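Undergrad: following is a predicted model, sequence given first.
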Amino acid sequence: MTAGHAVVLTFPKGAAPAQGLPAQLVTYNNRFYRANNLQVQPVLLGDNMDLVVVQSLPGAKVAQNYALKLRGPQSPLSKLRGAGYQTLIIGIDNLPLLLQSKDVEEYLRFYEKTYK
């Protein structure tokens, strides 16, 4: 069995779109991904970044598909064009490492090589 994955949305600290997003994603997930029983969790990452973590998706391909669908018209993210967010896919095992290191830039370099 493949390890679970999470989709992480990064926002500049205090970005208005990040405020109501967790609740909107819970509604979205209940409508389109009820069987996955996804958890949505806002996380403060250091002084300049907020995260919204959606977990646990059963594998990288499912997580990539979910992230792609977040760009679709039914997604709460569709209203956030140009809001300065990024979407990352991360293995559940690596999520604590990202949260501990708080180095999204380093993870982005890894992410570009691994998932793109």
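TA: Great, that's in hand. Numbering: from 1, shown residues only.

Undergrad: C-alpha from now on. contacts and neighbour counts both.
TA: Will do.

Undergrad: wasn't residue 98 part of a strand?
TA: No. Read with DSSP: H, G, I helix; E, B strand; the rest coil, residue 98 is helix and lies in no strand.

Undergrad: pretty sure it sits against residue 104.
TA: Yes. Using Cα atoms under 8 Å, residue 98 is in contact with residue 104, at 7.0 Å.

Undergrad: hmm, who's touching the helix or strand that residue 65 is a member of?
TA: Secondary structure assigned from DSSP states H and E places residue 65 in helix 60-69. The contact list for helix 60-69 (Cα atoms under 8 Å, 6 or more residues apart in numbering) reads 4-7, 57, 75, 87-91.

Undergrad: mind checking which of these land in strands?
TA: 5-7, 57, 87-91 (DSSP state E).

Undergrad: list the buried ones in the biggest helix by length in the chain?
TA: Taking DSSP state H as the criterion, the chain has its longest helix at helix 16-32. Neighbour counts over helix 16-32 (16 or more other Cα atoms under 10 Å) mark 17-18, 21-22, 25-26, 28-29 as buried.

Undergrad: comparison target, given below:
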Amino acid sequence: MPFGLFQREQRSLFGEILDWMLTPLLLLWPLSLALTWLVAQNIAGKPFDRALEYNVQALSKLIVVKNRQVQFNLSASAREILRADDTDLVFYQVLGARGEFVSGERELPLP
């Protein structure tokens, strides 16, 4: 039996099938994990986005412009309701047309 430099050892059919199945699986598995994570993040984030949108719409109805000045009419009792829950704190910031602070938390970073 001649031995060549590039001679390949004989493998079983099971080994060949395993190679042909595992290689694509090992390539597709991380891709499927990433795709599943992105889809799950999108699904989980939608209710929170809708809740934030609803809050913004409700708060925007309290903005009034008088004499070219932006005023935000949020009563003290409404502010207390925003702070009533210990686990979920609602932070907001209202800025005027020129970026001037009107109401809310001054420390919030700009989007």
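TA: Looks like it arrived, so ask away. Note that the structure is a prediction, hence the values are computed from the model and not measured.

Undergrad: TM-score of the superposed pair?
TA: TM-score for the superposed pair, counting by TM-score structural alignment, normalised by the length of structure 2: 0.28. Supporting figures: 50 aligned residues with a Cα RMSD of 4.0 Å.

Undergrad: still on that earlier bit, so can I have a markdown table of the contacts of helix 60-69 of structure 1 showing distance to residue 109 of structure 1?
TA: Below are the contacts of helix 60-69 of structure 1 laid out as a markdown table (distance: Cα to Cα, whole Å):
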| residue | distance to residue 109 of structure 1 |
| --- | --- |
| 4 | 21 |
| 5 | 18 |
| 6 | 17 |
| 7 | 16 |
| 57 | 22 |
| 75 | 26 |
| 87 | 13 |
| 88 | 11 |
| 89 | 12 |
| 90 | 12 |
| 91 | 15 |
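
Undergrad: who wins on neighbours among the residues you listed?
TA: The residue in these with the most neighbours, by other Cα atoms under 10 Å, is residue 6 (29 neighbours).

Undergrad: distance-wise, check that one relative to residue 53 of structure 1.
TA: 7 Å (Cα to Cα, to the nearest Å).

Undergrad: now swap in residue 96 of structure 1 and tell me
TA: 11 Å.

Undergrad: so which of those two has more stuff around it?
TA: Comparing residue 96 of structure 1 with residue 53 by neighbour count (other Cα under 10 Å), the higher total belongs to residue 53, at 23 against 11.

Undergrad: can you verify my assumption that the more buried one contacts residue 8?
TA: Yes. Contact status for residue 53 of structure 1 versus residue 8: in contact at 4.6 Å, counting by Cα under 8 Å.

Undergrad: closest to residue 115 of structure 1 among the contacts of helix 60-69 of structure 1?
TA: Ranked by distance to residue 115 of structure 1 (Cα to Cα), the contacts of helix 60-69 of structure 1 are led by residue 89 at 7.7 Å.

Undergrad: pretty sure that closest one is touching residue 52, no?
TA: No. With contacts counted by Cα under 8 Å, residue 89 of structure 1 stays clear of residue 52, the gap being 11.9 Å.
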